[in-house]
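Undergrad: Take a look and give me a structure for this.
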Amino acid sequence: MTARLPLTPAAVDRIRLVGARLIDGTGGAPVDDAEIVVAGDRIAWAGPRRGDVAEERDTRIVDLRGATVLPGFFDTHVHLALDLEADPRQTLAQFPSERALDAAATMRKTLMAGITTARDLSGLDAGYRAAVAAGTILGPRLHLAIQALSPTGGHTDFRLPNGASVHPGPEPEISPIIDSDDDVRRAVRALVRSGADVVKVCTTGGVSSPSDSPHDLGVPERHVRLIVEETARRQGQPVAAHAQGAAGIKEAIRGGVASVEHGYEIDDEGIDLMLEHGTVLVPTLSSALRVPDPARVPGYLYEKKVRWSQIAREHVARAIQSGVTVALGTDAAVCPHGRNLLELGHLVDLGLSPMAAIQAGTINAARLLRLDEHLGTVEAGKLADLVITAVDPLAGIHALADPVSIDAIVQGGRVVKDALRRFPGGVATTSLG
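TA: Just a heads-up that it's a prediction; the model follows:
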């Protein structure tokens, strides 16, 4: 079953890119002196540079010698409306319009970092997806969870023992709390009605939540199964599990989730289950391995972060080296927005080859989101989402962490970034100007 294709404004130009090195996301050897023809929003040709080609009228030719072309990258775990290190007093004082504009600015920053498709795992509503499709704002193509689900006292219950809310954003319209079978059905149906592309459940507590820990169990296996059954009655939305402690990871996998988010304490039994079930790991190393400034976060969060950062480094490395399928996700909001491709370097540091890390951020992620018919590789017929850089990612993948290293970005055939002004005609703007 395919998923809803996140749209961007339609492109009409025909562009021929020549001379670059092409890493197409399939895992095949790079193609030197490549040629990529973009017709409208789709790729018409991608491969070795051809000889004499009869140029169609109005084709723009772009010389990319010295550059590498890659598929547009995915970040499968972001929270574009949140910033967990922001001053909560400022957040509480904001008007809804200020929060919306801040989220739009974060979306643009994420796109400029090379992320042409993002999965927001709670925080954004479907209006943001529609705004990107209409060209009102520039941002990644969006798949949305709308809200994340957990039991009372679980990871998405942001109430302190005295009942005060410390939710990092506005109070959600759909309750995140599911304690009974009826709660589960009602929540999933409300999420689907609201336009959710994925259902996120929390089978463990977390590092950032105030009243639980990653070892605490959250949504039980039987409720995960019920959620999977309920989504199968709709559009077959995949289920993503926030799961950090070992026991909750295994309950999520046995319950039938498509992906384990974080997976910090995954053990050998959990690795075997992931391999058996084909479950994808989204390890969010950009957040896991980053210990924040203790002055900028609550004490309970800092203490857990120090401990769990080391746990994640050891256990996720073992899973990666065991051959578990990995998709790129950062948990941006827990770590800074706009440096999403830092995750590639972390994946390589923990055992992936640079080529495999690129695939984690392209074709693996596209398959997880059920978008691989359209995205994830640079091949004829696919949508023209491209990242262009002077960096050789097979020799220096860590350099892609700096958005300045991303020279140009094409999204659906539209040039949305062109730092070196290689593309005649300029870059796409929003409908706001």
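
Undergrad: going forward, measure contacts and count neighbours with C-alpha atoms only.
TA: OK.

Undergrad: so how many other residues sit close to Pro96?
TA: As a burial measure, the neighbour count of Pro96 was computed by other Cα atoms under 10 Å and equals 13.

Undergrad: Now for it: which residues touch it?
TA: When contacts are counted by Cα atoms under 8 Å, 6 or more residues apart in numbering, Pro96 touches no other residue.

Undergrad: try the one 3 residues further on
TA: By Cα under 8 Å, 6+ apart, Arg99 lies in contact with Ala81.

Undergrad: And Val78, by the same measure?
TA: Val78 makes contacts with Ala118, Arg119, Asp120, Leu121, Gly329, Thr330, Asp331, Ala332, Ala333, as judged by Cα under 8 Å, 6+ apart.

Undergrad: I have a second one here; can you model it like the first so I can compare?
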Amino acid sequence: MERTQVPQDAQQTAPALLLRNATVIDGAVNQPVPALDVLVEHGRIQAVAPTGTLPLPATAGPERLRVLECTGLTVLPGFFDCHVHVSTRPDADRFDTLMAPESLLTLRSVPVLASTLDAGITTARDLAGADSGFRSAVEAGHVRGPALQIALRILSITGGHGDWRTVGGTPLDSGPGAGVVADSPAGFVRATREVVREGADWIKVAATGGMSSPRSAPEAGGLTEAELRAVVQEAERQGVVGVAAHAQGTAGIAAAVRAGVRSIEHGYLVDGPTLQEMGERGTYLVPTLSALTRPAPEHGPPHEVERRHRMRETALERLSAALTSGVPVALGTDAGIAPHGRNLRELALMVRLGLSPAAAIAAGTSVAARMCRLDDEVGTVRAGMRADLVVTGVDPLTDIAALGDPDAIRTVVRGGRIVRHTDVPSDAGRERAA
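TA: Below you'll find the model as predicted:
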């Protein structure tokens, strides 16, 4: 297997790339199209055309044009995971994490970024934990990973989901991703400006508590609607991508939607009237089914275990209604709470709850790109788009669950450069240089 870094000038240094005789699922159109060639130059898709019909660039050996034979393989857009925490590990001991130096928490994220990329995720949205240095390190090619949009922190009321202090007020979460606590519209405007100053692409708010919140619950513990509106208005004024609302309880989800957030994260207890309003407003749902369906930690805090058992079945019912309601759905796993490097398992979970395989693929590609305001750059296999691509031997429309195995991802292309490639022993997928 070949694994390479992607420097900022990759489009200038990478040779042209031809993916030959592939079946293409472009991320927006439901039907796969067989026998297509995809030509990549200067980091972008130059053309998609029937096999053998493209005029190839002048070549002087393999350093100018690389050809991957894709007979029997499928090419898709690179996938998004719109809810990750790359600096968090689901198996981490909370006390050890509290006592660890920040450098250790950052450096152990390096293999997480790599495994996320190798799983077929070429763009990820980190919703608290990663600071702007993570994004810059990936862009500069210092580490292998997906392109990142970041929120840095979660904005929380006192006692809410982002308030990780002891009763006596001692902070238990003081790293770059620590929550920001405020308690008025003016306070949250100031908090929004601070996070933007630190380099955030997104603003994340706690519209409710969560299953793991020490002093709040999924049905309570969130910003008021006036506070949420203040954040949304300031985020729009500051020109960030949007506001993402951690929202699990019914009332908090509804308040966040009315306030104008761009995405609802989790949405476990969403009700029918709110789904209708989400559809009318175009509010995105990121259901994080990987986190909801993961086994409860054996030795987790009793309140977290109890909440998870109490909410799970109702949440699955509500999310099934949501996924079949027509609201825009974007793929997100809550990796860091859920396992890293298995991100595309979320596709099968979305299908299990009612999406078609084609709609699930769109949720992880074109719809996610639109939510992140990147749909003019990535998310579809079309001429002019940045060449973020995935090649697999799986037919994802008949066996969507198979994509959840990272070994099913044969090749990952990011910015026109092959960053993962697995040689195929059979006739399918043979590589040669032109």
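
Undergrad: Need the counterpart of Pro88 of structure 1 in structure 2.
TA: Under the alignment (TM-score structural alignment), Pro88 of structure 1 maps onto Arg94 of structure 2.

Undergrad: same check, this time on His77 of structure 1
TA: In structure 2, the residue paired with His77 of structure 1 according to TM-score structural alignment is His83.

Undergrad: cool, and Pro336 of structure 1?
TA: In structure 2, the residue paired with Pro336 of structure 1 is Pro339, using TM-score structural alignment.

Undergrad: For the nearest residue to that match once chain neighbours are set aside, give me its contacts.
TA: Leaving aside its chain neighbours, Pro339 of structure 2 sits nearest to Pro90 (6.3 Å; criterion: Cα to Cα, 6 or more residues apart in numbering). For Pro90 of structure 2, the set of contacting residues under the criterion of Cα under 8 Å, 6+ apart consists of Ala335, Gly336, Ile337, Ala338, Pro339.

Undergrad: Skipping its backbone neighbours, what lies nearest the first one in space?
TA: Right, Ala335 of structure 2. Nearest residue to Ala335 of structure 2, sequence neighbours excluded (Cα to Cα, 6+ apart): Val84, at 4.7 Å.

Undergrad: any idea how far the one you found lies from Gln149 of structure 2?
TA: Look at Val84 of structure 2 and Gln149 of structure 2: by Cα to Cα, to the nearest Å, they are 10 Å apart.

Undergrad: so what sits against both of the two?
TA: Counting by Cα under 8 Å, 6+ apart, the common neighbours of Val84 of structure 2 and Gln149 are Ala124, Arg125, Asp126.

Undergrad: residue in structure 1 matching the last one?
TA: With TM-score structural alignment defining the correspondence, Asp126 of structure 2 maps onto Asp120 in structure 1.

Undergrad: ok, which stretches of the stretch 301-433 of structure 1 are strands?
TA: For the stretch 301-433 of structure 1, the strands defined by DSSP state E, counting those that start in this stretch cover 386-389, 406-411, 414-418.

Undergrad: any chance of those strands in JSON lines, with distance to Tyr300 of structure 1 and mean neighbour count too?
TA: Output for the strands of the stretch 301-433 of structure 1, formatted as JSON lines (distance: least, Cα to Cα, whole Å; neighbours: other Cα atoms under 10 Å):
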{"stretch": "strand 386-389", "distance to Tyr300 of structure 1": "39", "mean neighbour count": "24"}
{"stretch": "strand 406-411", "distance to Tyr300 of structure 1": "37", "mean neighbour count": "26"}
{"stretch": "strand 414-418", "distance to Tyr300 of structure 1": "40", "mean neighbour count": "22"}
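
Undergrad: Much appreciated, bye for now.
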